[in-house]
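**Student:** sequence plus predicted model, see below.
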Amino acid sequence: MVEGQATDADVVVVGAGPTGLMLATELRLRGVTTIVVDRLTQRSEFGKALNLQPRTAEVLDLRGLLTAAQDRAEGGIPGSHFTVAFLPYTSLDTRYPYQMVLPQAQLEAVLEQRFLELGGELRRGWTVDDVQQDENTVTVHGPDTLTARYVAACDGGRSSIRKLLGVDFPGTAATEYFTMADIRLSPGAKELPQLTEQQRERRSMRRLRRAEPDGSTANLLPYAEPGLYRILYSDHRTTRDEVTRQQIVDGLHRFYGDDYQLQDVLYAGRFGDASRQVEHYRTGRVFLAGDAAHIHFPAGGQGLNLGVQDAFNLGWKLAAVITGTMAETLLDTYHAERHPVGAQVLENTRAQNTLRIQDANHEALRRVLERLLQTPEANQAMAETTSGLAISYGGEAPVGTRLRDFESGGSWASTAFHTGHGVLLARKPQYLEQAQPWASRVVGLHVDNLPLPGCDALLVRPDGHICAAVPHDDLTTALSTWFGAPDTTA
């Protein structure tokens, strides 16, 4: 940046959904001036995503935000599905072996509150009209003009930033649209199913699923509030027209007969099975994250989680560059690490969408896959992938893998990450002394034990991924690679 060149913020984040707010919170945690703009005048209370995967729960826990999210949760689901098979999470190596049912608006509320507590600025009713960039700054035009060192496009699948920059969005167009609505019901021929407090505590919420021979399906999910439900159904619709109340009534009748009666529609919309991903997650000084970078068929509840984890990967890196502790080249690792993860999710969801086709060949494929996923090894591998726990950013394991939370000295290792710094967990004091010149960027913590045999110390990035396992890896090299030059005054 040219010395003396004025900007309104270090970063302007476009979009106040989970991805944008997660990124903005990460930036403010490290003191980066951040403005979030969003076209909505207020946060929507209904609709959109519902589930947090285990890895996203761990991400929130690393920043001390999980308790607030759990307080707003509607219950839990003890696993996921891969079209033909249930994927139980009970055997996964995590403290959170379930999907948390948390409406997107509630997650946004948690993140927005934290962002504002950290001194961030949120401007609503702000529509982007144009974006321009040079080698030092990005200027975003809307109701007024904002200039920043960087811009993050977190503005959804129809991203205005992506379109204004002319970034291609290759992939496949939607062939079918699905209906989703948050509704109030009253009893019909049957009493309404309710989510009990015991179910909520045991993470045992289950969907009322219906299927027809032509492949049409419906799911009815109770919220904690009596009478409030999410309905999601497919009826082979090929247009994304506006959802009417009568269509919801017809959908209820088609899949549930006269079991329940519709009282009110609180939110209704459609989504398609398009699958697209940008080729590069960075265009100059603009980064794309979440649905602005990738969209896919929402199989397995992976979409929101993918976006939040994009933001968690990018946030600490962008902060390190802006605060001057790391070179600009660190930002190249955002695309290098997250693009393959997004591509894997698109591959996974494309496969599941294909398996819905109703003909003899696909029926044979479903039967074969169902048998395969009944084997414990295959089922576990797919569960680890869908949950996000299998994500690795390269290197010789355990380098690149996430740190599994563990207890030492009466506390969980995850608490050391609340500040957003890197963490060195060491059983021997000489490693803590060796890392002292990086003390402003790396929290050193003496532990009685580590979750890896033969390991004396683990250096972990702010996003919870291991970057050195000592003595196998050289600690000083890893510290310099991921946290910059040592502080000569330390």
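**Tutor:** Here it is on my side, so go on.
**Student:** alpha carbons only for contacts and neighbour counts from here, please
**Tutor:** Noted.
**Student:** with adjacent residues omitted, what lies nearest to residue 470?
**Tutor:** Spatial nearest neighbour of residue 470, chain neighbours left out: residue 457 (5.0 Å); criterion: CA to CA, 6 or more residues apart in numbering.
**Student:** same question but for residue 296, I mixed them up
**Tutor:** Closest to residue 296 by CA to CA, 6+ apart is residue 275, at 4.3 Å.
**Student:** how many neighbours does that neighbour have?
**Tutor:** Neighbour count for residue 275, taken as other CA atoms under 10 Å: 21.
**Student:** do the same with the one 4 residues further on
**Tutor:** Burial measure for residue 279: 14 neighbouring residues, criterion other CA under 10 Å.
**Student:** contacts only, for it.
**Tutor:** 168, 169, 170 (CA atoms under 8 Å, 6 or more residues apart in numbering).
**Student:** can I have the buried ones of these as a PyMOL selection?
**Tutor:** Here is the PyMOL command that selects the buried residues among the contacts of residue 279 (16 or more other CA atoms under 10 Å):
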select buried, resi 169
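**Student:** which of the contacts of residue 279 sits closest to residue 355?
**Tutor:** Comparing those against residue 355 with CA to CA places residue 170 closest, at 22.1 Å.
**Student:** re the thing from before, surely the residue nearest to residue 296 touches residue 174?
**Tutor:** Yes - Residue 275 lies in contact with residue 174 (CA atoms under 8 Å); the separation is 7.5 Å.
**Student:** and residue 236, how far from residue 350?
**Tutor:** 17 Å (CA to CA, to the nearest Å).
**Student:** which secondary structure state is assigned to the spatially most central residue of the chain?
**Tutor:** Closest residue to the average C-alpha location of the chain: residue 305 at 2.2 Å, with CA atoms, centre = their mean. Secondary structure, DSSP: H, G, I helix; E, B strand; the rest coil: residue 305 is helix.
**Student:** let's bring in a second one:
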Amino acid sequence: MHDVVIAGAGPVGLFLASELALAGCSVLVLERDADPHPPLKALPLGLRGLNAGSVETFYRRGMLQSMLTASGVGAANVGADPEADQAPAPRSLGHFAGITLDVGDIDPAALAYRLPGPAMDGFMTSLEAVSDVLTERAETLGVSIVRGAPVTAVSQDEQTVTVSAGGQDYSARWLVGCDGGRSTVRSLAGFTFAGTDPLFTGYVAKVTFTDPHELPLGFQLTPTGMYLRTPLEGHLGMMDFEGGTFDRTQQLTREHLQAVLRRVSGTEATLKEVHLASSFTDRAMQTTTYRNGRVLLAGDAAHIHSPLGGQGLNLGIGDAMNLGWKLAATVRGDAPDDLLDTYTTERHPVGAAILDWSRAQVATMNSGPNAPALQQLVRDLMGTPDGTTHVYRRSSGLFHRYNLGSEQPLIGRTAPDFRLADGTSLGDLLQDGRGVLLDFNPQQHLSEQATHWKDRVRYVSGRPRNDLGFQALLIRPDGIVAWAETPSTAAGDDLCGSLARWFGRS
């Protein structure tokens, strides 16, 4: 019997499997598809963006260079000189509702608690690249992956979960559904999936144009929808505001795609050939809880929304990073009684906020006689420094804050990449998946308290190059600040209480 069975070998399932295996759990991943490299994962249809928060996550587990190499991106494009006195201004920014924003309008002064390091910006990649890196990591850590094994049945009792997949039964102490927006695990385990119906059908395709000059590059908002051409050869995206009525069981023919393109573009553009195509909608749904007994959900299995703003992959990676260490501690038996419940209480609000962010963009892009006026208003507001900075804060993945019961503004947020005088960074210290107690002004009582949790928390003392006004911080394995001490006060609970809250009995 395995400790954990994960349904789905996409990026979220593989990242979670690696987190669990890193903590010593036995993990089995069951994947529906037999082919690990389906065409939809490769460029151009597999094009995805990792935001700065996800880049930071890969960095903190020692996978950033592998991700950069697999994605064909240079380290200089995402990192900053760690010897610099302050973090550079962000260099990458997406869009809001197809409205391109100027990264130069971001106000760096409004982005508190940033320190220079290898992970400062997001970058473009593909699902294939992310999956390849994570597959190699999972297998290196001893994760078993069975492909061509769709889940067909799930049952659980107080001690175990039984999963039927590919004609076999598998038992585990826990099951996590990471099997996508049409999750079988979610359905079989009885989760409630609630939200809003779609307003559009979207399409992504690899095509050959007869007359590509008819369609300029970039996002193009029109009175009837939106279309997108990227520099990737033949890459076409479209949104058709017809109420999301296209039936995904229908074949995506050249004739259908051409009719949609002409309708939303207002041109006579002709598709000579369609090589590959897929459709989606802006249906925005979320489970009411991320846990039902011994079954949990992560990624698209827990929440779906339109791909506007490229938040889906990043939201799922955040789920896996939050859940991994908590589930592993529960498996080991050293977790506080309610630790696993904090997965839902922390991640559900983040998911709900992303769904609303997606809905706001769809409402802005919706067609109709009043649409141009609304779009111009949003364009004017987003084009201000405050508006652009707000979009960056909402989309970068660096400024989510969990409510951990403290008014100290860094507690509940991702920790800056503190760097000690010897060159060791927080990113280096988090690679083994343990928590970290950073003591910038070595204090014996802190060292003594940390000793009781030394198998779960690494105590590190030394002067940092920039302490940002802190004397000591407790960092959870997911990089979130759980406790902080300043020269004037100890924020939140006392250190011993915070250690017990997040790491269990000593």
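**Tutor:** That came through fine. Source: prediction; values computed, not measured.
**Student:** and the residue nearest to residue 470 of structure 1, what pairs with it in structure 2?
**Tutor:** Under the alignment (TM-score structural alignment), residue 457 of structure 1 pairs with residue 472 of structure 2.
**Student:** now residue 315 of structure 1
**Tutor:** Using TM-score structural alignment, residue 315 of structure 1 lines up with residue 324 in structure 2.
**Student:** quick one, what contacts its match?
**Tutor:** If you count contacts by CA under 8 Å, 6+ apart, then residue 324 of structure 2 has 16, 17, 19, 20 around it.
**Student:** could you report the neighbour count for the third one?
**Tutor:** Residue 19 of structure 2 is surrounded by 29 other residues when neighbours are defined as other CA under 10 Å.
**Student:** also residue 317 of structure 2?
**Tutor:** Residues near residue 317 of structure 2, counting by other CA under 10 Å: 24.
**Student:** test my guess that it contacts residue 299.
**Tutor:** Yes - look at residue 317 of structure 2 against residue 299 with CA under 8 Å: they come within range, at 7.2 Å.
**Student:** please enumerate the shared neighbours of these two.
**Tutor:** Common neighbours of residue 317 of structure 2 and residue 299 (CA under 8 Å, 6+ apart) are residue 12.
**Student:** pull the longest helix from structure 2.
**Tutor:** helix 341-365 (DSSP state H).
**Student:** to which residue of structure 2 is the residue nearest to the centre of structure 1 aligned?
**Tutor:** Per TM-score structural alignment, residue 305 of structure 1 is aligned with residue 314.
**Student:** its match reaches residue 50, doesn't it?
**Tutor:** Yes - here residue 314 of structure 2 reaches residue 50: they are 6.3 Å apart, a contact under CA under 8 Å.
**Student:** for residue 433 of structure 1, list the residues it contacts.
**Tutor:** Contacts of residue 433 of structure 1 (CA under 8 Å, 6+ apart): none.
**Student:** give me the distance between the alignment partner in structure 1 of residue 94 of structure 2 and residue 70 of structure 1.
**Tutor:** Structural alignment (TM-score structural alignment) places residue 94 of structure 2 against residue 80 in structure 1. Residue 80 of structure 1 is 19 Å from residue 70 of structure 1, where distance means CA to CA.
**Student:** and what of residue 413 of structure 1?
**Tutor:** 20 Å.
**Student:** between the two, point out the one with more neighbours.
**Tutor:** Shown here are residue 413 of structure 1 and residue 70; by other CA under 10 Å, residue 413 has more neighbours (20 against 16).
**Student:** where's the counterpart of the more buried one in structure 2 relative to residue 476 of structure 2, distance?
**Tutor:** Aligned counterpart of residue 413 of structure 1 in structure 2: residue 426 (TM-score structural alignment). Distance, residue 426 of structure 2 to residue 476 of structure 2, using CA to CA: 11 Å.
**Student:** what's the burial count for residue 289 of structure 1?
**Tutor:** 29.
**Student:** give the equivalent position in structure 2 for it.
**Tutor:** Aligned partner of residue 289 of structure 1 by TM-score structural alignment: residue 298.
**Student:** nearest residue to that match in space, please, no chain neighbours.
**Tutor:** residue 178 is the one closest to residue 298 of structure 2 (CA to CA, 6+ apart), at 5.3 Å.
**Student:** please apply the same query to residue 135 of structure 2.
**Tutor:** In space, residue 135 of structure 2 is closest to residue 14, 6.3 Å off (CA to CA, 6+ apart).
**Student:** ditto for residue 49 of structure 1
**Tutor:** With CA to CA, 6+ apart, the residue lying closest to residue 49 of structure 1 is residue 104, at 5.3 Å.
**Student:** and the one you found, what pairs with it in structure 2?
**Tutor:** By TM-score structural alignment, residue 104 of structure 1 lines up with residue 127.
**Student:** wait, its match sits on residue 48?
**Tutor:** Yes - the pair residue 127 of structure 2 and residue 48 passes the contact test of CA under 8 Å, sitting 6.6 Å apart.
**Student:** quick one, helices of structure 1?
**Tutor:** Under DSSP H, structure 1 gives helices at 18-29, 54-62, 66-72, 104-117, 160-164, 197-201, 245-256, 303-322, 332-354, 360-372, 376-387, 429-434, 475-483.
**Student:** from these, which stretch is densest packed?
**Tutor:** helix 18-29 (a mean of 28; mean count of other CA atoms under 10 Å).
**Student:** okay, the angle between that one and helix 303-322?
**Tutor:** 30 degrees (axes from the mean of the first three to the mean of the last three CA atoms, to 10 degrees).
**Student:** helix 18-29 of structure 1 versus helix 104-117: what angle between them?
**Tutor:** Using the same axes, to 10 degrees: helix 18-29 of structure 1 against helix 104-117 is 20 degrees.
**Student:** how about the match of residue 104 of structure 1, what does it touch?
**Tutor:** 11, 41, 42, 46, 47, 48.
**Student:** picking that back up, separation between the match of residue 413 of structure 1 and residue 463 of structure 2?
**Tutor:** Residue 426 of structure 2 is 13 Å from residue 463 of structure 2, by CA to CA.
**Student:** one more: residue 503 of structure 2?
**Tutor:** 25 Å.
**Student:** just to revisit the earlier point, for the longest helix of structure 2, give me the average deviation versus structure 1.
**Tutor:** Superposing on structure 1 places helix 341-365 of structure 2 at an average distance of 0.5 Å from its equivalents, by mean CA distance after the TM-score superposition for structure 1.
**Student:** map the residue nearest to residue 296 of structure 1 across to structure 2 for me.
**Tutor:** That one, residue 275 of structure 1, aligns with residue 284 by TM-score structural alignment.
**Student:** isn't that match up against residue 302?
**Tutor:** No - using CA under 8 Å, residue 284 of structure 2 makes no contact with residue 302, being 10.9 Å away.
**Student:** all set now, cheers.
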